[in-house]
Structures are given as C-alpha cells and as structure tokens.
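J.: Provided below for reference: sequence and predicted model.
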Amino acid sequence: MRGTGSYLPERCVPSTEVARSLGLADGWVRERTGIRTRHLAAPGQAASDLAAAAARDALDAAGLRPADLGLIVLGTSTPDELGPSTACRVQALLGARGAAAFDVAAACAGFVFGLQAALGWLAAQRGAAPYALVIGVEVYSRFLDPADRGTAALFGDGAAAAVVGPVPAPYGIGPVTLGSDGTRAGDVLIPAGGSRLPASPRTLADLGHTIRMDGRAVRGFIAETLPRLVAEACADAGIKPADLALVVPHQPNPRLVASLAGRAGLDPAQLVIAGEDVGNIGAASLPYALDRAVRDGRIAGGDLVLLAGFGAGLTWGRTLITWPAA
C-alpha cells in the first residue's frame, strides 16, 4: 500500500442522543457496543462525495495525483444510485480520466474484495503499472429505521481508501482469501428497492428500504469468523498469532470485536479498534481503522498486518500485508 486516507461527515452524533431517541438510558448504547459517537452525512451529501474526499486524502498520503490512477474499485452497500456504479461518480469527481471504475457489492467485506480485484488488475498490466485506488464507503443513515434499536444504535456514515501499487520484495499484499455463504443472505439486508421488491407505496410504508438485521445470528457469525480468519491466515503463512504486528478487523460492534482477542490467540493490543468514534461504517470500517493505525504510527516497515473483513451476504475475506518501508 502506498497511502491511506479517510473522511467523516461533519455532523457528529453522540450515543447519548441516539439512546434518548430510542427511549433508552443514556449509557445503553455505549455499554453494549462501545460506540461513543457516529457521523452522519449532510443533506445532499452522497456516498460518492464521501468517497472522493477519502480518495483525495489517500492520494495526498501517497504523493500521487488522480492522473496516476489506472483503476478505482469501490465497495459499498449504499450507492448513489442503483446504476451507474458509484465508482464512476468518484472518477468524475477526482478527474481521474485514465482510470477504469467499478463497484463491488460485498457489504462490510467490500474493501477486502476490492483489494483482490485491484491486485488481479495490477498483476495483468504490462510495463510500468499505474496505481489502483480501493475505497470503502457507506451512507447508512439514509437506510435506518430510527425506531429499531438493533440498527440505529450501531451504524454511521464514512469513507476510507487506500492506494495500491507495486512495491519491492519482500513487501506486498496477499494472497487474498475470500468466502461467501449465500444461504444466510437474509441475516442482514435491505429487502426492498431491487428487482425482487421494487419501490412501491407498500415497501415504503413497510420500511422495506431500511436495514433489517438478525442481531443474534450476526453476533454468532462475528464470534466464529474473526478467530477463524486469524487462525487460517497464520496457518497459511506458517506463523503464530503473536507474530502479527496488528490485526485490522471490520468492527460492527467494537466491544464485541475487542472481546474476541483472546479467542483468536491475540493480545488485545494487536487489534486495531477504531469503531468507538464512528460506529459501524460498513465497507469503510476496516480501511478507516487501517488509516487510523497508519496515522497513529502503529505500523512500521516490515510489519505483518492482517486485514480481516466480514459482512452481509454472508461474506468474509482476509489478507496478510508485509508493510512496505517508508
């Protein structure tokens, strides 16, 4: 990775305000999730606006210009429109005329899926390869039922990005391992608005365009998946969990994810937990935590950094990065 960046909307909403709106005690949300605040997009601010701001931040960190990009891959569950891809909107906002652009729909694992797409594209280039930009972004606030404590307490808006390009051995990313279980697609979804349940007065009245989540099923999936991803990554690389400098997971519930450190064979200090101040920002959650770790000076050249994403679909993905020297 050559540079990371992130962007959060200006409006910041404390969990005490969310709890009161749900008729709960002030500390209810924070005690159960660890989330203190989340950010909400302004009226008229779409996913592409957040994504472009994060992309500019990542390009600045990499010392590159939009003209240096050959590819833009964007992961989101909350696109500007059903079509065209939000990545194309971002391309236009950046002025990255030489970049191909497309979305990946892998929910909260979208950033890891996007990395695989970017790495495959880079490997197929001839000559001096241009750079790829991988973005995760969500504007979940437009898809929440404010009376549903299981979702309104967790989700926020935000974007994060990374610039990927060639680095000398032994540094680099991968391999990337991905997985899905479509039999559990109903565990987390926005049921209406697609071809199965097109928008209608009935879907609007039924709040079918808001996130529905089986909280117990999702909690079990997270508790099983994160330790498994750590164990499989270490086994494949022939290392122990203690050899990892950092593990950067998706964090839909920061308190739950932090509690899994011991089960994964990790010291709590190895986990990058950044969701307390942003909530669950979906496909942006993992790259946001990664950007925070980079900017806080927690990653040095040669460090082994494991990215572990998981989300609706169900989907999951992991990759081990040998972090390049500055």
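T.: All right, it came through fine.

J.: all contacts plus neighbour counts: C-alpha atoms, from now on.
T.: OK.

J.: Quick check: the gap between the residue found closest to A51 once you drop the neighbours it is linked to in the chain and G3.
T.: Leaving aside its sequence neighbours, A51 sits nearest to A159 (Cα to Cα, 6 or more residues apart in numbering; 5.4 Å). Look at A159 and G3: by Cα to Cα, to the nearest Å, they are 15 Å apart.

J.: These two - which one has more neighbours?
T.: A159 (32 against 21; other Cα atoms under 10 Å).

J.: isn't the more buried one right up against S6?
T.: Yes - contact status for A159 versus S6: in contact at 5.6 Å, counting by Cα atoms under 8 Å.

J.: And here is the other one:
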Amino acid sequence: MNAAITGWGRYAPDRVLTNQELEQIVDTNDEWIQSRTGIQRRHIVAEGQATSDMSARAARIALDKAGVKPEELDLIVVATTSPDLLLPSTAALVQTKLGAINAGVMDMNAACCGFLYALSAVTAMIRGGGVGKVLLCGAETISPFLNWQDRNTCVIFGDAAGAVILEATEQERGLQSYKLGAIPDTAELLWIKAGATLYPATHERLDQSEQYIQMNGSEVFKHAVRSMVDSSLHVLNQVGKTPADVQLVVPHQANLRIIEAVAKRLNVSMDQVFVNIQEYGNTSAATLPVAIAEAADAGRMQPGDTILLTAFGGGLTWASGVLVWGGK
C-alpha cells in the first residue's frame, strides 16, 4: 500500500511586500537582499487573517483537484510553527472551516521540515490501513513574529499555505523513502525565544524583542547544506537511485544560495531544481507544499517521475524524501 498525492493547492495573501518597500522600513536595499537570498518579494497576511484561513483556502483547491469531499477525509494534519492558537490545534479550526465532520485533527511542528515530517507520518498511517484519505497542509503566518528592524530576518520570511490530498493506492506512488533528523544543542541558532513555557513573555523579554525570530544565518547555512545533501543521498540510495535519476528536486525555499550549494554538491543542474523563493521568500513549513503545487500546475512533474524533497529548519531539523509523482 502506498499514499499517492491526488490533489494539491496553494494560497498566498494578496498583500505583496517588495524589496523596494522594505528599503523604506529597514536598513537594506534590493541588491543586498537579492544577492544574499534570491528573494524579490513576499506575501503578508491581511489583518485578521490567520494560518487556518490560508490552510482552508489551499485545502479547498486540493480537495477539488482530487475530487474528494470534506466529509470523506479521515484525517487533517497541519504542519506549522505559527498556529492560530496554542489550544486547540490549527487542524481543528481547518476542520470546522471545511466541514470535514469525520476527520481526526492534529498539528505537526518541525519548523521548516514540518511538511516532510508530516508527510512521512501520514504515509505510514495510510500504509497501516488506519486512514485512507488525508488532507495535509503546510502553512505559516510568520510576519507577526518578525522584528521589522532586523534586516537579517525580516527580509527573508513570508506568509503562505500549501495543501495536498493523500489517498491509499496499490500503485508505486507517493513517498518511497525518507530520512528525518535533528542536530542537538542548536536550538538557539534559529528560534523564537519568548512566549511559551520556558521563557514566558515578560515585559523584560518583550523589551529585548525576544518574541521575534532570531537567527544565526552563517551557522544555519553551513548546517543546512551539509544535512540536506547527506540526507538526500541517503534516501536516494534507499531506493537504488542517484541524483541523475531524479526528474525534479524540490528543496525547502530558505535561501537561493543554499539551494544552489545543495544542487552543486548533488551534481544536478539548476534546471532540475524547482525555485520560487523569489516570489514568496521563506514560508517555513509552507515552502514544500507551495512548491509542489506550483510545480504540478506548471507541468514540471509527470506521473511516474522521481521527485527529491529536502528541507532544513529550526531545531535544528532536517529531512529528505523520495517521492514518485502521480495519483492513484
């Protein structure tokens, strides 16, 4: 039994924040941002718009493509680090918005790797026979957690959501191999320090801007390239393939220089790599499903194609997987 992706969808807020607009907010410029990240613009939620809203928008598109009704869903999973609420899960709110009355609900937090972590878990559930139709969203509302005076972070991130429908199939489709991991003692390299139980949001911590994303970019870069390359080679080897056998690499869209470094070490042409960071920036757990949906809509993936997924994020976490594209 396998878990095929039978539907996909993506959503980005209407509001677009360009590099030129950021020049008016923080000490930066378009050349500096593009040369270091490859980002030209990013999307920002409207007032009152939340992660569940974007998830539901992307989910409706995915459900329509798959021909699945909300009440047919057995499970809804939302991968996110920016939930609507601490309690209940964002998936519970998505269930209500969709009317998916028969679905179980849960969230997955593995930062930028969340979608791939969740994909591996959902695939195992479908193979085990416990569920047959699953909605998996990767969605982030990162903008409220940005310090708009910190040019090392505020120029990088954006808001978006992607969704896929997974269904049981006997065909060789879906995730065929995966490797998940994390690097101990690296939490402080990419984190939001204040606001939870370890460091409550006191006045003193808020005055120090500890409620915003903080990142050691150079250290994250080094860990990211090494982990994405090593895990990619591992999962390809698991299914007896090499990078030359891959039709498309879909990496986490964190930084264009990271993506180019990974491609170079895997010895694959950038023509084989899907890149959309210029439009969305880094949308954390949303980057992979948004990229998958965009690549599918553009005809970049055909039934039976071998797709390499690879990601890296806060934790520090890393993940890679080999996907065979096509419905059931």
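T.: That came in fine, so what should we check first? Nothing here was measured: the structure is a model prediction, and the numbers come from that model.

J.: After superposing, what score do the chains get?
T.: TM-score for the superposed pair, counting by TM-score structural alignment, normalised by the length of the first structure: 0.95. Supporting figures: 324 aligned residues with a Cα RMSD of 1.4 Å.

J.: on that earlier part again, give the contact list for whichever residue in the second structure pairs up with the residue nearest to A51 of the first structure.
T.: When the second structure is aligned by TM-score structural alignment, A159 of the first structure is paired with A161. Counting by Cα atoms under 8 Å, 6 or more residues apart in numbering, A161 of the second structure touches 10-12, 51, 54-55, 58, 137-140, 286-287, 289-290.

J.: before we move on, back to that, where do the contact lists of A159 and S6 of the first structure overlap?
T.: Going by Cα under 8 Å, 6+ apart, residues that sit against A159 of the first structure and also against S6 are A54, Y288.

J.: Now for I25 of the second structure: which residues touch it?
T.: For I25 of the second structure, the contacting residues are W148, Q149, by Cα under 8 Å, 6+ apart.

J.: how about it, what's its partner in the first structure?
T.: Here I25 of the second structure is matched to S21 in the first structure, going by TM-score structural alignment.

J.: can you check T287 of the second structure too?
T.: Using TM-score structural alignment as the criterion, T287 of the second structure maps onto S285 of the first structure.

J.: Please verify my assumption that that match contacts H250.
T.: Yes - with contact defined as Cα under 8 Å, S285 of the first structure reaches H250; the gap is 5.6 Å.

J.: who touches both of those two?
T.: Jointly contacting S285 of the first structure and H250 under the rule Cα under 8 Å, 6+ apart are C108.

J.: What residues in the second structure pair up with the helix or strand hosting V112 of the first structure?
T.: Element membership of V112 of the first structure [criterion: DSSP states H and E] is helix 110-123. Residues 114-127 of the second structure are where helix 110-123 of the first structure lands when matched by TM-score structural alignment.

J.: Give me the buried positions along that stretch.
T.: 114-120, 122-127 (16 or more other Cα atoms under 10 Å).

J.: Stretch 317-328 of the second structure now?
T.: Within stretch 317-328 of the second structure, the residues scored as buried using 16+ other Cα under 10 Å are T317, W318, A319, S320, G321, V322, L323, V324, W325, G326, G327, K328.

J.: what's the longest helix belonging to the first structure packed up against?
T.: Using DSSP state H to define each element, the first structure has its longest helix at helix 215-237. Packed against helix 215-237 of the first structure by the contact rule (3 or more Cα pairs under 8 Å, 6 or more residues apart in numbering; DSSP states H and E) you find helix 254-259, strand 304-311, strand 315-322.

J.: Tabulate the ones you listed (a markdown table), appending distance to V218 of the first structure.
T.: Shown next, in a markdown table, are these (distance: least, Cα to Cα, whole Å):
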| stretch | distance to V218 of the first structure |
| --- | --- |
| helix 254-259 | 11 |
| strand 304-311 | 9 |
| strand 315-322 | 12 |
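
J.: which one of the ones you listed lies closest to I273 of the first structure?
T.: Comparing these against I273 of the first structure with Cα to Cα, the closest turns out to be helix 254-259 (6.4 Å).

J.: how far is that closest one from where the chain is centred?
T.: Average the C-alpha atoms of helix 254-259 of the first structure, do the same for its chain, and the two points are 16 Å apart (Cα atoms, centre = their mean, to the nearest Å).

J.: For that helix, buried residues please.
T.: Buried positions in helix 254-259 of the first structure, judged by neighbour count with 16+ other Cα under 10 Å: P254, R255, L256, V257, A258.

J.: Check the mean deviation of that helix from the second structure.
T.: Taking mean Cα distance after the TM-score superposition for the first structure, the mean distance separating helix 254-259 of the first structure from the aligned residues in the second structure is 2.7 Å.

J.: Also stretch 113-120 of the first structure?
T.: Looks like 1.3 Å for stretch 113-120 of the first structure (mean Cα distance after the TM-score superposition for the first structure).

J.: The residue nearest to A51 of the first structure - that's part of a strand, no?
T.: Yes - A159 of the first structure forms part of a strand when assessed by DSSP: H, G, I helix; E, B strand; the rest coil.

J.: Tell me the counterpart of Q214 of the second structure in the first structure.
T.: Aligned partner of Q214 of the second structure by TM-score structural alignment: R212.

J.: which residues touch V131 of the second structure?
T.: D74, L75, M125.

J.: run the last query once more with 10 Å
T.: L73, D74, L75, A103, G104, V122, T123, A124, M125, L166, E167, A168 (Cα atoms under 10 Å, 6 or more residues apart in numbering).

J.: export those residues to a markdown table and tack on distance to A244 of the second structure?
T.: Shown next, in a markdown table, are the contacts of V131 of the second structure (distance: Cα to Cα, whole Å):
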| residue | distance to A244 of the second structure |
| --- | --- |
| L73 | 37 |
| D74 | 37 |
| L75 | 35 |
| A103 | 40 |
| G104 | 39 |
| V122 | 28 |
| T123 | 25 |
| A124 | 27 |
| M125 | 31 |
| L166 | 27 |
| E167 | 29 |
| A168 | 29 |
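
J.: wait, which of the helices and strands packed on helix 215-237 of the first structure is closest to G174 of the first structure?
T.: When those are compared (using Cα to Cα), the closest one is strand 315-322, at 5.3 Å.
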